[in-house]
Every structure is written in C-alpha cells, then in structure tokens.
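>>> Need coordinates for the following:
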Amino acid sequence: MKWPVIIERQTEPEALTLDWANLPFGRVFSRHCALARYDAAQWEAPTIRPMQELALHPGTSALHYGQAIFEGLKAYRRRDGTRLVFRLRDHYERLNRSARRLVMPKVPWELFQELVLALLRIEEPLFPPDLSHAVYVRPLLFATDPWLGVRPSDTYLLVIYLTPVGSYYEGPVRAYVETEMSRAAPGGTGSIKMAGNYAAALLSGQKAKAHHCQVSLWLDAVERQWVEEYSTMNAFFVFRGPVIVTPSLERGTILPGITRDTLLYLARRRGWTVEERDLAIEEVVQGIAEGRLLEAFGTGTAATIMPVQAFWYQGKLWELPPEAPYAQMLRADYYSLLDGTLPAPPEWITLL
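Coordinates of the predicted model:
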C-alpha cells in the first residue's frame, strides 16, 4: 500500500548554515517533522509539516505509564553526492519488535519508509558534505490516550524528525563497571528501545562521571558478574588471536544493535574468530592484567565504533593500551561499506 503524504512546507524557510567542525550532537533540528496518528484501529493519513511543539493533554498515557519507544538511524552523503540511508529496514523491524513488547500497533513498512525518505528529501540542506558527519533520523512512537489507568492506549502518535550530527563522543572513553544497579533482567524490556530503559541508566551515569568515566558498563541483574552492554553502546572485546568477543543476546537483556550486527559481519569478513558468548567481568580484568585482552570498544548508531581505554572496577582503574588497531580497522571497513568501496548486502543501502 502506498501512503500519500500531505506535505506542508515552511513558507519562509530560514537560510541554514551549519558549522560542521563544531556541531553539537542532537542540538540542531530539522525544519520539518513527519507525523502519523493511529486511532480507531487504523493509521490516518500521514503529514509532513514545519517543526513545532506538540500539544499534549496532561493525562497523556505515555507520560504516566511509559508506552514510548524510539529508533535511531543515519543517512549519509558520499563524496560523489549520492545520498543514502543505512539499514533502514532493520531499524524498522526493530521498532516493531519494541512495539509488540509494549502492546503498541505495528507501523506499516510502506508508511515508515515513505515518511523517512520524504522527510530526508525535503531536508536535503541538512546533509553533510561527506561521511564524517550524518543526518540522524529519530522515529518516536508513543501512547496518546488521555487516561489514568494501566492499559494499552487506543491512540498513538508516530513522530519522525532529523538532526545533523558528528561524533557522539569526543574520543576514546572510560567505562564505570556498575555493580549495584541493574539495567535489565530476563523477561524484561532490555532488548527493546523503550524510553524508560534510558532514564533508568541516568543515575549510574552520574556515578560514572564522578569516577571520570563517560559510560557505564552494565552487568547481569541475577549474578552481577556477566558483562551485558554499555549505557549507550553494545560491548566488544578483542583477545589475542584476534578473537572478537561480544556478549550473547540469548538472555534477552541486551539490545540487538544494528551497528553490532554490522561489526560482526565485518569481523567475520576479515576472517577473524568471533564469539557471541557469556563474558564475566573477571575475565575482562584478568585479561587486562595478563595482557590477553588487547582492546575493547563499543558500537551503536550514535557512537558508531568507540574505543574503551579503561574500566573502573572495584576501586581500581584497569587500563588498556592507548592504541585500538582492531577497532580502527573495523571502523575503516564500516565507512567503506557506506561509501560503496566495500560490498554490503544490497538491502542495507537505501539510495535517495
């Protein structure tokens, strides 16, 4: 089904000048946003309109009971001017997995695709000159019933907007190993992009900052020994070999990252040994002490690939060598996928 989009453009758009060298992450927004409402068990005609604040009733269900999910994907411009969206379908599928877990309506593929691509075409001036920056696409779906009562909403709003971005972190990060609080438990919502998951991580983030760390490293909620993920990224570790280790998704407590999946593809393409398995925090620190753990890094749509140079654990800073050659090789391969010099599965690249 093709979804005709009602488009209302800014009547007098302001000239857009972006300082790409000093662009703050997530602070500059598109001049338009896309909206689609769900009511009476069906999606209404979608619109693209000038960016403006949303009018919400104080009883809006999502504000009280947390029926709110989101996605984050990126669009790029190659040096030859070609514009593309990376792994659009995979982000769409993950959005709907999140929706199913929170008893929210499925977003039709044709609706999602049409809104994302139409908005990106309208906001062409947001595209950077090359792959060093990107246009971050933020779809948000939340419950809108004005209702005090715990039940699934009957109405929902899908909002999509854009923000031009550079690096999420300024450089390699340190990780604070969280041993007191938990991010997710088996059977919970750790494997979806639910808004509340990130709010629950903020207090640990303050603890990390107090120890001069930029991220938290979460352990499992049951035994508090198994590595799960960073507060903003999936976790990877490089042992001698090289052997690339990342925590398994089997417990259902880790977000199945799209960038994580891409990096697994690239590591296997290089012929490296890849293990998706349980990894104890003690194996990490022992690996550092014995020189078997060569490097660590995190992956995510916002951060892309970010080396982790040290872990604060049990009152001690466990430091890795400052160089991160394996992360850098994978990062180079990642951008080669984007610029087309490295073959990617065809469904990963959507050209505009």
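>>> contacts and neighbour counts: CA atoms only from here.
Noted.
>>> which residues touch stretch 271-288?
With contacts defined as Cα atoms under 8 Å, 6 or more residues apart in numbering, stretch 271-288 is touched by 219, 225-227, 239, 241-249, 264, 267-268, 293-294, 318-320.
>>> What degree of burial does Gly26 show, as a neighbour count?
Counted with other Cα atoms under 10 Å, residues neighbouring Gly26 total 14.
>>> Make sure it is actually in contact with Val165.
Yes: between Gly26 and Val165 a contact is recorded at 6.5 Å, counting by Cα atoms under 8 Å.
>>> rewinding a little: separate out the buried members of the contacts of stretch 271-288.
219, 225-227, 239, 242-249, 264, 267, 293-294, 318-320 (16 or more other Cα atoms under 10 Å).
>>> Can you pick out the ones from these that are in helices?
264, 267 (DSSP state H).
>>> Please tell me how far Asp145 sits from Ala62.
Distance of Asp145 to Ala62, given as Cα to Cα, to the nearest Å: 8 Å.
>>> now swap in Trp43 and tell me
Distance of Trp43 to Ala62, given as Cα to Cα: 18 Å.
>>> again with Ala296
For Ala296 relative to Ala62 (Cα to Cα), the value is 37 Å.
>>> Between the two, tell me which one has more neighbours.
Using other Cα under 10 Å as the criterion, Ala296 and Ala62 rank with Ala296 on top: 25 against 21.
>>> Please name the spatially closest residue to the more buried one (chain neighbours excluded).
Nearest residue to Ala296 in three dimensions, chain neighbours excluded: Phe237, at 4.4 Å (Cα to Cα, 6 or more residues apart in numbering).
>>> Mind telling me what element that neighbour is part of?
Per DSSP states H and E, Phe237 falls inside strand 234-239.
>>> ok, residues contacting that strand?
Contacts for strand 234-239 (Cα under 8 Å, 6+ apart): 228-229, 244-247, 254-255, 257, 260, 287, 292-300, 326.
>>> compare with the first, here's sequence two:
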Amino acid sequence: MIETNPNEIVIVKSETSKIGSVDFDNLIFGRVFTDHMFVCDYEDGKWQTPQIMPYQAMTIEPSARVFHYGQAVFEGMKAYKDDDGRIFLFRPDQNFNRINKSAARLAIPEFRKDFFFEGLEKLLKLDSDWIKPGVGNSMYIRPFVIATEPAISASPAMSYRFMIILSPAKAYYNEPVRVLFAEKYSRSADGGVGFAKAAGNYAAQFYPTSLAQKKGFQQIIWTDANTHEYLEEAGTMNIFFRVNDTLITAPNNDRILDGVTRKSVISLAKDLGIECEVRRVSVKEIKAAAIDGSLKEIFGAGTAAVISPVSAFEHAEEVYELEQLDNSYASLFKEKLMNIQHNISEDPHGWRYEVK
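Predicted coordinates:
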C-alpha cells in the first residue's frame, strides 16, 4: 500500500508484521528491527523525495565509496512510550544537530531538518506497536548516512543515502562494568574526528577493546593520545568520576563526543546542588583517589547505556575495585533521567519531545 503526504514523504506499508515472532522480554541489543525503515537519497546536488518502506535488504555496488573511504556517520536516539500510549523522544534536536556536525566533518551533505523530524515521527507512529511502555523499555533509533556513489577515486562522494532504522531495546549493560585505562592505543587525536559519530571511530577501537575483554574488562576508558595521562571517554559512553561528593568529567574537545546524556547529567547535577567540575582529569588523580578512599564512583553516560556504573578499573597491571554504594549518584541520575524520558516526572528543562 502506497501513501503520500503533504511533506512529500512516500510511505509503502508492509503487508505483514514480524512483531508476533519477537520475544520482547529477552531482547538482545541491536539484533531485532521493526517492520519499516526511512530512506532518502542524495543525488544531483540535493536530497530527493524521502520514503518509508518495509525493512529490507538493499542492493549497493561493491565500488560504493563507503566501503573504500569510510564516509559514514550515525546517531543513537531512543523513543519511549508512557502508560497512556504517548510516544516521546529525548532532546532529539541535539541528535539532529550532531549528525549534521558529524556529516560536515566527513564532507557529507547536511540533512534537511523537516525531512529528519517528519520522517522519524511518521516512522515511529507506523511502528508504534513495537514501542513497549514501562521503565527499561525503549525503541532504539539509528539514523545514519553512507556514501553510495560507485567510484573508487579518493574524494568525497556525489551521492549518499540517509536512513533511519528502529530496534526495540532493554538495558545495554545489566551489571556494573569493569574498565581498563588506555595506556597504548588511542581512540582519537587532536584535529581528528573523535567528536563526530563516524563509523570508523568505533571500528578502530574494536581491537584494543577485544584485548581488554580477554582480560575480563568490558570497556576501555580512553586517554589523551599525546601523553595517555588524562582520562577522556569510554568506548560507548562519556565518563564521570565522583571524588568525595564532587562529580568530575572531561571537557569537550575535538577528541570527545558531545554526549547528550552527558550534558543532561551535568544539568541535573546543577539542579540537585551537586558540585560538578568539567575539567581535565588525570589517571594519577583517580588512582590516588582510589587508594585513599575518596574515589566513590565511576559511571558512564550514553544513549544506549543511559547510566552504567563501573565496578573496577585497571591501569599499569594494577586493579582497583570500587565499592557499590546503596545511594549512588549513578542510580540517582539514572532514575531522574528515565523518569523524564518515560513521562513519569516533571520536565523542567523541556527535554521531552512528544511524537504527535
């Protein structure tokens, strides 16, 4: 069935649904996808008519530039459904701005705001049955852009494809994670693309992360590429340290992703009267705080993970175990964030965006 609408989005509805075969109580993150997807191609110097169509494999030439030169950026967002069946996004303007910032850094054309929001909202409404209510349930949203022009000369592509796919989700990490402080490998460098959600950023960290996992650690906290003396962010999360009752997180720079959850935690800390320092934080400082007992918590913040406590870290072959607190900042911020996202509590900052 084909429909059109005033904003030019062509909608082709799936004749059948996969939803009946999905076990929503036992989801593996990022493995199950909904019935539809959003697609918009860039050709002849402009974005063409967007489409929503049944989720399906697509044909792309082996010479497509994305395979050879890595022109690919993406975003991570979530949608939530409250007990009345209303659907909400969390600060989607931040994700829209960031994907265009990432695109610009990789010489990819920026995407139209009207297409982004209209397409995303129509896609969510079309697959709304896949969004389950209840705290802990969400719909993970993956917008991304790839270079599709079939040419293997080393220059920016002339054609691209922007897509949005949806995946129902539960918690990314169910238990506190153990992390390794980076000593050799680097995630990004000054003047690079660390601030962008470029696909290659993640591919480059898979190998060192696999080495950490063999030692029993789930993530790496990356250090600055020049000296490896300052802690910056984890593989899938921005990172926070609580020393006594002060929260500390690294400042944004061109090596660190401008995390939406990170910014939200900083704002919530202000609301709660918790001192939050945004500054460089050294490995030596955190190790010393772990030894003298003033290091109370480390936790990650990100869209997929929300808030993820760290139970231990290793550096220079020394392991530091952290006591799990009953009334932790991590649990406080997670509850505050999720209550806003699920329309349970007030939203004084106007972060909640209803899909109507």
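>>> Could you list the buried residues of the helix ranked longest in structure 2?
If you go by DSSP H, structure 2 has its longest helix at helix 199-214. Neighbour-count burial for helix 199-214 of structure 2, counted by 16+ other Cα under 10 Å, picks out 199, 201, 205, 208-209, 212-213.
>>> same thing with stretch 61-79 of structure 2?
64-67, 69, 71-79.
>>> again, but for stretch 152-171 of structure 1
152-168.
>>> what stretch of structure 2 does it fall on?
Aligning stretch 152-171 of structure 1 against structure 2 (TM-score structural alignment) gives residues 156-175.
>>> Compute the first-to-last residue distance for the matching stretch.
Stretch 156-175 of structure 2 end-to-end distance (Cα to Cα) = 42 Å.
>>> Residue in structure 2 paired with Pro129 of structure 1?
Aligning on TM-score structural alignment places Pro129 of structure 1 opposite Pro133 in structure 2.
>>> Check whether that match really touches Lys81, as I assumed.
Yes: at 4.7 Å, Pro133 of structure 2 counts as touching Lys81 under the criterion of Cα under 8 Å.
>>> who has more neighbours, those two?
Lys81 (26 against 18).
>>> Residue in structure 1 paired with the more buried one?
So, by TM-score structural alignment, Lys81 of structure 2 is matched to Arg77.
>>> what do you get for Met37 of structure 2?
Counting by TM-score structural alignment, Met37 of structure 2 lines up with Cys33 in structure 1.
>>> what ranges do the helices span in structure 1?
61-65, 88-101, 109-122, 195-199, 202-210, 258-269, 281-290, 325-339.
>>> Can you find the partner of Asp261 of structure 1 in structure 2?
Match for Asp261 of structure 1 (TM-score structural alignment): Lys263.
>>> What is the neighbour count of its match?
Neighbours of Lys263 of structure 2 under the rule other Cα under 10 Å: 12.
>>> ok, now Gln10 of structure 1?
12.
>>> Distance-wise, check the match of Asp261 of structure 1 relative to Asn339 of structure 2.
17 Å.
>>> same thing with Ala64 of structure 2?
Counting by Cα to Cα - Ala64 of structure 2 and Asn339 of structure 2 are separated by 43 Å.
>>> Pull the contacting residues for the counterpart of Lys296 of structure 2 in structure 1.
Using TM-score structural alignment, the partner of Lys296 of structure 2 in structure 1 is Leu294. Contact analysis of Leu294 of structure 1 by Cα under 8 Å, 6+ apart lists 237-240, 288, 320-321, 324.
>>> Mind doing that once more with 7 Å?
Counting by Cα atoms under 7 Å, 6 or more residues apart in numbering, Leu294 of structure 1 touches 238-240, 320.
>>> do the same with Arg97 of structure 1
Contacts of Arg97 of structure 1 (Cα under 7 Å, 6+ apart): none.
>>> Translate Leu203 of structure 1 into the numbering of structure 2.
So, by TM-score structural alignment, Leu203 of structure 1 is matched to Tyr207.
>>> Would you mind measuring from the spatially most central residue of structure 1 to Val137 of structure 1?
What sits nearest the mean C-alpha location of structure 1, by Cα atoms, centre = their mean, is Thr301, with 4.3 Å. In this view, Thr301 of structure 1 and Val137 of structure 1 are 10 Å apart by Cα to Cα.
>>> shared neighbours of the two, anything?
With Cα under 7 Å, 6+ apart, Thr301 of structure 1 and Val137 have common neighbours 72-73.
>>> how much space between the residue nearest to the centre of structure 1 and Pro125 of structure 1?
Per Cα to Cα, Thr301 of structure 1 is found 21 Å from Pro125 of structure 1.
>>> ditto for Tyr198 of structure 1
Counting by Cα to Cα - Tyr198 of structure 1 and Pro125 of structure 1 are separated by 31 Å.
>>> contacting residues for Val183 of structure 2?
To be clear, residue 183 of structure 2 is Glu; Val isn't right here. His228.
>>> what's the distance between it and Lys214 of structure 2?
16 Å.
>>> got it, and Ala189 of structure 2?
26 Å.
>>> hang on, the earlier thing: how many neighbours does the match of Met37 of structure 2 have?
25.
>>> Ok, Trp3 of structure 1 next?
Counted by other Cα under 10 Å, the residues lying close to Trp3 of structure 1 total 15.
>>> measure the aligned residue in structure 2 for it to Pro109 of structure 2 for me?
Aligned by TM-score structural alignment, Trp3 of structure 1 pairs with Asn7 of structure 2. Distance of Asn7 of structure 2 to Pro109 of structure 2, computed by Cα to Cα: 20 Å.
>>> how about whatever residue of structure 1 lines up with Ala72 of structure 2, what does it touch?
Ala72 of structure 2 maps onto Ala68 in structure 1 when the alignment is built from TM-score structural alignment. Neighbour list for Ala68 of structure 1: 62, 141-143, 194-195 [criterion: Cα under 7 Å, 6+ apart].
>>> Recalculate using a threshold of 6 Å.
Applying Cα atoms under 6 Å, 6 or more residues apart in numbering to Ala68 of structure 1 gives the contacts 62, 141-142, 195.
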